[in-house]
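**Student:** take this sequence and fold it.
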Amino acid sequence: MTGGVDGSGVAGSGTDGGTHAWTTRRGFFVGGALGLLVGAGLPLGFEQLFGRAADLETFSLGDGLTILSGRDETEGGQRHRLVDLWNRVHVDHPARIVEVSSNADRAYSTMLSAAQAGDPGYDLYNLDIPWVPQFAQSGYLRVLDGATGDGFLGKPWAAGTWEGATYALPFNSDVGLLYYNLDLIDEYYKAKGEEAPSTGPVPAHTSWAELDTFAHEVFAEVGGDRRGLDRPVVDTPIALQLADYEGFTVNLWEILLSLDAVSVDATNRPVFEDVDGIRAAVTSLAKGLRTPSGGPATSFAFDEQGSLAAFAGGRAVFLRHWPRALRLLRGEDSVPFEVGFMALPGGGVLGGQSLAVSAASRYPVAARRLAEFLTNERSHQLLFEHGGFAASREAPYHDPSAPYGDPEGSGSEEPVEDGPERDSNETLRSALDGASPRPHLQHYVELSEEFRRYVRAALVPGGSADGGDVPFDGAEFAERMDAAMSGKVAPA
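**Tutor:** Below is the predicted model:
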């Protein structure tokens, strides 16, 4: 990589001439490092970290670097804090984040329009990882020659590549996780006269079908109006994100993978050969999402915010969500019940965002340097420890002083040898290791839209024009998916 930060993020990992801010990974952010940056000179460690300003282009008066990104949903706006830190050093090369919608579909449309227009006002795109192939193939991104994946997790790094070249650096990772309300599960076991398993309510290798069965068993016992109980009415066994947006594709893809109805090949291209298995899985799901209580049907209206609100409000036994939900559920305004979490049955789908330099940027050297800074080891530590994001680098998972999901956001310098905080790091890392890569396609968006349209119609009750249910044809589905992967979408 250009500048003073290589792909492993080693700048600042060695000695620094006595600056106390380098004593721990935490110390860089909470040990007064910002104060050390103010002034005319840079300590050696910071010069190594940021690179010398003389290496960058000279900006015209009033110009700066602009990152086009989805909404920063980290607690305290940690992405903005990182950009502020960059600006404290690079006063002649300032940067800012322009946020668009938190909805993935709308964010994609905004970024694609800017890229298609060749807008030089945007220097970096913070892309959801399945969009990288399309933007790269279309010539909207610069190749990051010399970039290496040293220090990064393999799957997030691979998501930023296309046809052997690197186009994007992993900013943060995501993976689907399963959260559960331990109070409701304890209530269920007490009603049966049994003790809840000490290892957790769901064995690690449970299939999706087994989880769904167990969730409905718990729901049958604790759901509905239980008069006299001082808790909300439970109306949902598993809160999913099944609204008509990208979240539906991700949720259903995870379930179908778990049921072995679909798969991906060695190039992460989806395989839809088992048409009978796909049909059987979708038919079974349609039945499971339509219980007499009507509760699970609420998931058809849920996005990330809606499903999290339902779970946090005590209405759901289980919740499928991203890692950042843990900080919200265990934070200062935490929920009034005990929350557990684990990897999804069969593994979640890899998510996350990566930073790519726009081909239209007037300042590509500075833009790349900014991307390298925002994705170095210490930046990942901040987003992991304080922002609730899963790190795309190895180091944060091995830092015993930085448990994931620490609700205080600052922690202590004492290592956490064991216990739930340490387990959180291991659980999250294990979930990432077991995650299925997103389909790596130039026409991923077309695939997602066609997948969502065809499968959702078969799941939503009364989805046909006459108010009846829509039958699911596995062979037709496979044909449509193959066409969509080539950019051909059937008329609505």
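
**Student:** CA only for contacts and neighbour counts going forward, please
**Tutor:** OK.

**Student:** wait, a strand at Tyr180?
**Tutor:** Yes: under DSSP: H, G, I helix; E, B strand; the rest coil, Tyr180 sits within a strand.

**Student:** so it touches Phe337, yeah?
**Tutor:** No: assessed by CA atoms under 8 Å, Tyr180 is found out of contact with Phe337, at 10.0 Å.

**Student:** more crowded one of these two?
**Tutor:** Between Tyr180 and Phe337, counted using other CA atoms under 10 Å, Tyr180 has the larger neighbour count: 23 against 16.

**Student:** pull the contacting residues for that one.
**Tutor:** By CA atoms under 8 Å, 6 or more residues apart in numbering, the residues touching Tyr180 are Val317, Phe318, Leu319, Val339, Gly340, Phe341.

**Student:** change it to 6 Å
**Tutor:** Val317, Phe318, Val339, Gly340 (CA atoms under 6 Å, 6 or more residues apart in numbering).

**Student:** now do the strands in the stretch 301-450 of the chain.
**Tutor:** 316-321, 339-343, 350-357 (DSSP state E, counting those that start in this stretch).

**Student:** would you turn the ones you listed into JSON lines with mean neighbour count?
**Tutor:** JSON lines is the format used below for the strands of the stretch 301-450 of the chain (neighbours: other CA atoms under 10 Å):
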{"stretch": "strand 316-321", "mean neighbour count": "26"}
{"stretch": "strand 339-343", "mean neighbour count": "20"}
{"stretch": "strand 350-357", "mean neighbour count": "26"}
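
**Student:** of those, which approaches His386 most closely?
**Tutor:** strand 350-357 (16.7 Å; CA to CA).

**Student:** quick one: the helices in the stretch 51-200 of the chain?
**Tutor:** Assigned by DSSP state H, counting those that start in this stretch, the stretch 51-200 of the chain shows helices spanning 78-89, 104-116, 132-137, 154-159, 182-191.

**Student:** please generate a structure for the following sequence too, so the two can be compared:
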Amino acid sequence: MKIRTTRALQCSTALAAAGLLVTACGSSGDGGAGASAGSTSFQGRGPITYVAGKDTSGVVPKVIDRWNRLHPKEKVTFIQLPTDADSQRQQMIQNAETKSDAYTVLSLDVVWTSEFAAHQWIDRLPEKQFPLRTMLKPVVETAKYRGNLYAAPASSDGGLLYYRTDLLKKAGVTRPPATWSEMTADCAKVKKLPEAKGMSCYAGQFQKYEGLTVNFAEAVNSAGGVVTDANGRPHVDTPEAKKGLDFLAGSVKDGTIPKEAVTYQEEDGRQAFQSGKLIFLRNWPYVYALAEKSKAAGKFAVAPLPGLNGPGSSSLGGHNLALSSFAKNKATALDFMKFFSSEDSAGTFLRDASLAPPYTDLYDNASLVKQYPYLPVLKQSILRAVPRPRVVQYGDVTSAIQQETYAALTGSKSSTQALKDLQNDLQHATAQ
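**Tutor:** Reported below is the predicted structural model:
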């Protein structure tokens, strides 16, 4: 679905600063959001809401129940939004534009922080009240806007390559592929096995939604290109970007990526991998715990994403907790955010749902690594990850990426034409 955001504020020309494309909104001299945030009063106690995408793990209600037992007069109600990120973002923006107090604590995709802060939809947070020094640095940076904290890191995410260890071993493949060409060659060997009859090689998230933006950015970055530079300027009409998009579009055309994968979101790919339809799958760490409960249990492992000439780069994922500027009971909300984003809660989400924690020492804990062998791979994925465009006009940017990438995947445009058109679209979007 193509999302075009109705902007509640008219913003001036974007300024490039600190690696972000930021927009000066409002009439104050320091950019509006920063001006009002310093006077935020975290007062009021009572019931609040926690708003996030649909919980497929079943763990979120357990953590909220624990809070509710400890705080019977400050109960949290879990509001679940649709699974896809675009719909989540749209509903949160609609709530903010109407200045509704229905949403209190928001679970934001890490790339939304700049947009929500610039529009004054979320409050600036007291940085000293969160243990940021114990977290992975790339994760902390996603929670900041203009050097100030506007969200609390709750979980991180790095893309992983899931692969069938049993089939690769039987085909004589001794290690997971580090490049796209190695992956294609490994698939050819595996598909000769009787056990692999009817299987497809590889899938990611290729439906026209936020997951497609993630997979496109990973392909471009893994081919040595960038979507936007450090100043937020687009650079997609380049040879490197073309190599990345050619890999995706060419793989659909030659069957390496099954044609039905252009309809895949995260859950579609997970189910296809677990049911034995895929040899390789690009997905997030949450899949690990669920796959261990499926018929694929004991038959898979994870590796870094492959790239053009070696290991590729993941898009940096995860979710941050933000406080709606229009919410009530902000003292309760702040305490709940500390509780939900604590290292203890992060450990629960890791153990029960394979969610990537923001805390460094959880990746280095020997007992956890023994129990969750994917942690070292995941840590490196996060540390090497590249953020999606951190721009205020993110809705327009991701919509353009989805539109042009999908056109190339489905064959309605060549990669060359799609990237030329995308460059023009992104230049227009980021100049607003």
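
**Student:** now what about the TM-score between them?
**Tutor:** After superposition, the two chains reach a TM-score (TM-score structural alignment, normalised by the length of structure 2) of 0.82; 384 aligned residues with a CA RMSD of 2.3 Å.

**Student:** on that earlier part again, make JSON lines from the strands of the stretch 301-450 of structure 1 and add distance to Asp55 of structure 1 to it.
**Tutor:** Putting the strands of the stretch 301-450 of structure 1 into JSON lines (distance: least, CA to CA, whole Å) gives the following:
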{"stretch": "strand 316-321", "distance to Asp55 of structure 1": "42"}
{"stretch": "strand 339-343", "distance to Asp55 of structure 1": "44"}
{"stretch": "strand 350-357", "distance to Asp55 of structure 1": "17"}
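
**Student:** what's the residue minimising distance to the centre of structure 1 in contact with, if anything?
**Tutor:** With distances taken as CA atoms, centre = their mean, Asp174 lies nearest the centre of structure 1, 2.5 Å away. Each residue near Asp174 of structure 1 by CA under 6 Å, 6+ apart is listed here: Leu350, Gly351, Gly352, Ala390.

**Student:** relative to Asp333 of structure 1, how far out is Pro403 of structure 1?
**Tutor:** Going from Pro403 of structure 1 to Asp333 of structure 1 by CA to CA, to the nearest Å gives 19 Å.

**Student:** cool, and Pro94 of structure 1?
**Tutor:** For Pro94 of structure 1, the distance to Asp333 of structure 1 - CA to CA - is 35 Å.

**Student:** who has more neighbours out of the two?
**Tutor:** Set Pro94 of structure 1 next to Asp333 and count neighbours by other CA under 10 Å: Pro94 wins out with 20 against 10.

**Student:** so what corresponds to that one in structure 2?
**Tutor:** For Pro94 of structure 1, the aligned position in structure 2 is Lys75, judged by TM-score structural alignment.

**Student:** check contacts around its match.
**Tutor:** Contact criterion CA under 6 Å, 6+ apart gives Pro47, Asn68 as the residues in contact with Lys75 of structure 2.

**Student:** and Leu49 of structure 1, how many neighbours?
**Tutor:** Burial measure for Leu49 of structure 1: 21 neighbouring residues, criterion other CA under 10 Å.

**Student:** host element of it?
**Tutor:** helix 44-50 (DSSP states H and E).

**Student:** could you tell me where that helix falls in structure 2?
**Tutor:** Under TM-score structural alignment, there's no match for helix 44-50 of structure 1.

**Student:** the alignment partner in structure 1 of Val392 of structure 2: what's its closest spatial neighbour, skipping adjacent residues?
**Tutor:** By TM-score structural alignment, Val392 of structure 2 lines up with Gln442 in structure 1. Excluding the flanking residues, the one nearest Gln442 of structure 1 by CA to CA, 6 or more residues apart in numbering is Gln134, at 4.3 Å.

**Student:** map Ser100 of structure 2 onto structure 1.
**Tutor:** In structure 1, Ser100 of structure 2 lands on Asp119 (TM-score structural alignment).

**Student:** give me the neighbour count for the residue lying closest to its match once chain neighbours are set aside.
**Tutor:** Spatial nearest neighbour of Asp119 of structure 1, chain neighbours left out: Ala360 (6.3 Å); criterion: CA to CA, 6+ apart. Neighbour count for Ala360 of structure 1, taken as other CA under 10 Å: 22.

**Student:** residue in structure 2 paired with Ala360 of structure 1?
**Tutor:** Aligned partner of Ala360 of structure 1 by TM-score structural alignment: Phe326.

**Student:** pretty sure that match sits against Asp101.
**Tutor:** Yes: contact criterion CA atoms under 6 Å: Phe326 of structure 2 and Asp101 qualify, at 5.2 Å.

**Student:** what's the closest non-adjacent residue to Thr113 of structure 2?
**Tutor:** Ala143 (6.2 Å).

**Student:** can you tell me what the one you found aligns to in structure 1?
**Tutor:** Aligned partner of Ala143 of structure 2 by TM-score structural alignment: Gly160.

**Student:** how about the contacts made by that match?
**Tutor:** Here Gly160 of structure 1 is in contact with Thr166, Tyr167, Ala168 (criterion: CA under 6 Å, 6+ apart).

**Student:** for these, which one is nearest Thr74 of structure 1?
**Tutor:** Ala168 (20.9 Å).

**Student:** neighbours around the closest one, how many?
**Tutor:** Applying the criterion other CA under 10 Å, we find 33 residues in the vicinity of Ala168 of structure 1.

**Student:** got it, and Gly223 of structure 1?
**Tutor:** That count, for Gly223 of structure 1 with other CA under 10 Å as the rule, works out to 23.

**Student:** what's near enough to touch it?
**Tutor:** Gly223 of structure 1 neighbours (CA under 6 Å, 6+ apart): Val234, Asp235.

**Student:** could you measure from it over to Ala297 of structure 1?
**Tutor:** Taking CA to CA, one finds Gly223 of structure 1 at 14 Å from Ala297 of structure 1.

**Student:** just the helices in the stretch 301-450 of structure 1 please.
**Tutor:** Under DSSP H, counting those that start in this stretch, the stretch 301-450 of structure 1 gives helices at 304-312, 325-330, 364-374, 377-385, 420-433, 444-459.

**Student:** tabulate those helices (TSV), appending mean neighbour count and distance to Trp86 of structure 1.
**Tutor:** As requested, those are exported to TSV (neighbours: other CA atoms under 10 Å; distance: least, CA to CA, whole Å):
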stretch	mean neighbour count	distance to Trp86 of structure 1
helix 304-312	19	31
helix 325-330	21	26
helix 364-374	24	8
helix 377-385	27	11
helix 420-433	19	28
helix 444-459	21	33
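
**Student:** looking at those helices, which is nearest to Gln78 of structure 1?
**Tutor:** Going by CA to CA, the one of the helices of the stretch 301-450 of structure 1 nearest Gln78 of structure 1 is helix 377-385, 6.3 Å.
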